[in-house]
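J.: Have a look at this fold, sequence not included:
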């Protein structure tokens, strides 16, 4: 049973980690930050619990240990739920209530200089104090986001878990999508103020989701991503939908996103197979080049139930209830080049090895402007083949699209691979133990101080990879030389034996941890208006009390 049984535990302890192997290098600096889902909020799907963010400095304290601190984000959603937990109902795609939909803010940490945000696919980004990890504010007034479903207080805003920070324009780009029609809008947040800017994209539909967006110097890139909502499942039926095998890619010229304009045009392409995460080279002088992490046979919307049978026909272990269904195909990654003038798409490189089994969220790049302009490495964790994480319901839904002859006879371990960014050739790799479950890696530039993200030799090769690893014996944080992961970890941090944490989703590196700046932001009270009258008087009063608790 290689998937750790502690992976869906409920305890998120503060820990002090110490070096248990190797030697921690002096030029590993900054902070490792991680987002995840609080299993204590009892989500049906493990991805949809309340947001937690953790931070660990990459320099030891005076006692030689590394403090790991995790906090539940005390958002308006969380405060209302704590006050009236009886009124919140967990479902297969989130948690609803008379107030509306919980903004989980649990998927990805997003550093922006010295500021830190937490994101997810169905809510506004949430700003977090990098030092205390306390909730600061949601980004922008709810009406500016054109909610997919408006409610009395907590609207459903179908956004992206991976907004991008524009280094030239000094803004955050995001999206808002209508979950029923699939129409999409671009959102810009300039870092201060209570409002965001929105442009509707003409004649554009993303029918499933927008889990990721990426950018070049001149273009925003949106793609339909492989997460499909099953309406019947929401009302209690079994999930029977399968993700679309292909989908549109939209290129939007940044210069067209002007003040005073409400709509914008796009260049539309179509790609296959389906995709979840993707990363563009910032330099678009030779066309728009994007690393596409395809996800054929990966259905994140499918989760494991206690009455499920796994791929081998065995009952699902109750310890894995709520875990997302693991991949049913080997992994596929490509570099695609899009020509906005001709509408042509050209495949420049491909990584496909039948022994590498799927990656859903496990990649690392150099996020500096210099690193994105001239990337050298794309680091991937392939999580391995785990038949106990694949249920028979998913196999039925994808019948005809899954080549069962490719299933290995035995489970396979996770592998960390560094790929050349241009041709995707594997340059080095490290195989984990079969009972290890590595999580999202982060690239750390070597020796960088201050608030710039660039290292002395940017691109993804000159620095370190930080990888948090689940194991039932104890949790570990491993540090690899990004230039040669095949050496194995140069240092390993761990808490006392037997200490574990629940699964972690996405991670990031930030160079400093400084208090959130004192700037004008949106206030929760600003979202409260006549729509509050939809609630009973008792709930209206409670809502105003929560707003007062945030200072207004």
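T.: Ah, there it is. On a predicted model such as this, the values are computed, not experimentally measured, just so you know.
J.: When you work out contacts or count neighbours from here on, use the C-alpha atoms and nothing else.
T.: Fine.
J.: Show me where the stretch 101-250 of the chain has its strands.
T.: 108-112, 115-119, 126-128, 135-138, 164-166, 171-177, 183-189, 197-205, 213-215, 219-223, 247-253 (DSSP state E, counting those that start in this stretch).
J.: Please tell me how far residue 212 sits from residue 276.
T.: Residue 212 sits 7 Å away from residue 276, going by Cα to Cα, to the nearest Å.
J.: tell me, what's touching the two both at once?
T.: residue 225 (Cα atoms under 8 Å, 6 or more residues apart in numbering).
J.: Next up, the contacts around residue 498.
T.: Residue 498 touches 472-475, counting by Cα under 8 Å, 6+ apart.
J.: ok, structure two:
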């Protein structure tokens, strides 16, 4: 799902597995984060070669405790899931885990965030399992209108033996949210910016026999695509008050133009997260060709109750919009007038990263003026005319791109989800113990493979003797 830098190291992260460390120079696989022995029983017993875990597509790197925080999800009989916090110090194959009793999620833990003192976990309620669909029937389950958010003190986790339960404090968030980010400083409360997904149900996909929102047969190339938003998206800031169960909304943006909020670019340095100034958001516009009448029928009542629930007659333009943190005032906008363009996955690149003479204590990945304005927004744009990457001055997005990189000969890219910036380096960091994936292989599953597939496993492992012996 996403690239996650950790200093000079790079990880590939997803909802349906452990994070995987990759070589930042050629993306070769280095090893998974944590052994199955320390992660504990798999989420589901699928009988595959490797244990299966539901996790988070967006773990976080703690710059002060020098660790990675993520989660493991365990299903309940009613198809909700319970959260377990997972902590990895990056040094060997061991992780620490803490079950969080009562932390039920109906969707997933797609995104997690943190402050100096708290982990911030939320139910990403935009994808829910439908038991009837699992058994081969038609999908009828719809997304929630409100989801849970949990705060967990980091000090409490680290003072508790691994494997022991830790209590989390619950809050409510509405509407459902795909991605969110907390301000690092939390002395005055836990301040979170939410990129909500109003009536965007990722449990549904476009089918080849669907009619789109305008009543036309769907384009064949969209079959299998995720279902896009049926209502405009909300951007909000909320302050949560630990120990009280209370939260205070401080800003909210939603309009007839804010369709399909996709992703955002922000300054991920500790300086930028401590005092965020600008937040850059990509909206992909109203996309009637990626909305099915079959799904609209299931949401008719909720759409009719929504003041912005009507649908424009024509596709809407996408936009890169800059908001000032604190009040979410719009300070810059660049629109993509061609509605066949699909801007996706912006990332922030700081100007002059690394310590300088004027700021010797600045972290390596902070720019000269941290906060989301002193640098560049790098934005991929998908188009049938050819893939391109546009670069904007982060402080002057409304001026348009200052540079564009175009793919040769109209080269296209089918889809883009998430991007990240990291400082260049010569090669992978080899100073840490890595997990040998052979140790997590299921020997019974290996033995049941065809000879051809078994040879492929041996080739990846580098030694058939080690695999056949089932070494752990």
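T.: Yep, that arrived. On a predicted model such as this, the values are computed, not experimentally measured, just so you know.
J.: Map residue 19 of structure 2 across to structure 1 for me.
T.: Taking TM-score structural alignment, residue 19 of structure 2 has residue 125 as its aligned residue in structure 1.
J.: can you check residue 151 of structure 2 too?
T.: So residue 151 of structure 2 corresponds to residue 251, using TM-score structural alignment.
J.: next one: residue 272 of structure 2
T.: By TM-score structural alignment, residue 272 of structure 2 lines up with residue 371 in structure 1.
J.: Skipping adjacent residues, who's closest to that match in space?
T.: Closest residue to residue 371 of structure 1 apart from its sequence neighbours, by Cα to Cα, 6 or more residues apart in numbering: residue 459 at 3.9 Å.
J.: any idea whether the one you found is helix, strand or coil?
T.: coil (DSSP: H, G, I helix; E, B strand; the rest coil).
J.: Pretty sure it sits against residue 369.
T.: No: here residue 459 of structure 1 does not reach residue 369: they are 9.3 Å apart, not a contact under Cα atoms under 8 Å.
J.: okay, those two: which has more neighbours?
T.: The residue with more neighbours, out of residue 459 of structure 1 and residue 369, is residue 459; 26 against 22, by other Cα atoms under 10 Å.
J.: Identify the residue of structure 2 aligned to that one.
T.: In structure 2, residue 459 of structure 1 lands on residue 371 (TM-score structural alignment).
J.: Can you check which part of structure 2 the lengthiest strand in structure 1 sits on?
T.: Looking across structure 1 with DSSP state E, the single longest strand is strand 345-357. Using TM-score structural alignment, strand 345-357 of structure 1 corresponds to residues 247-259 of structure 2.
J.: can you list contacts of that stretch?
T.: Against stretch 247-259 of structure 2 from outside (Cα under 8 Å, 6+ apart): 171, 229, 231-241, 283-286, 308, 316, 326-328.
J.: rerun that using 7 Å as the cut-off
T.: With contact meaning Cα atoms under 7 Å, 6 or more residues apart in numbering, stretch 247-259 of structure 2 is reached by 229, 231-241, 283-286, 308, 327-328.
J.: which among these end up buried?
T.: Buried residues within the contacts of stretch 247-259 of structure 2, counting neighbours by 16 or more other Cα atoms under 10 Å: 229, 231-241, 283-286, 308, 328.
J.: From residue 426 of structure 2, how far out is the closest residue in space to residue 269 of structure 2 that isn't next to it in sequence?
T.: Excluding its sequence neighbours, the residue lying closest to residue 269 of structure 2 (Cα to Cα, 6+ apart) is residue 366, at 5.2 Å. Remark: distance between residue 366 of structure 2 and residue 426 of structure 2 (Cα to Cα) = 20 Å.
J.: With residue 393 of structure 2 instead?
T.: 27 Å.
J.: Equivalent analysis for residue 161 of structure 2, please.
T.: To residue 426 of structure 2, residue 161 of structure 2 is 38 Å away according to Cα to Cα.
J.: thought residue 144 of structure 1 was touching residue 196?
T.: Yes: at 6.1 Å, residue 144 of structure 1 and residue 196 qualify as touching, with contact defined as Cα atoms under 7 Å.
J.: So between the two, which is more surrounded?
T.: residue 196 (22 against 14).
J.: Tell me which residue of structure 2 lines up with that one.
T.: Aligning on TM-score structural alignment places residue 196 of structure 1 opposite residue 95 in structure 2.
J.: hmm, back to that, residues near the closest residue to the match of residue 19 of structure 2 other than its chain neighbours, how many?
T.: Leaving aside its sequence neighbours, residue 125 of structure 1 sits nearest to residue 119 (Cα to Cα, 6+ apart; 4.7 Å). Counted by other Cα under 10 Å, the residues lying close to residue 119 of structure 1 total 26.
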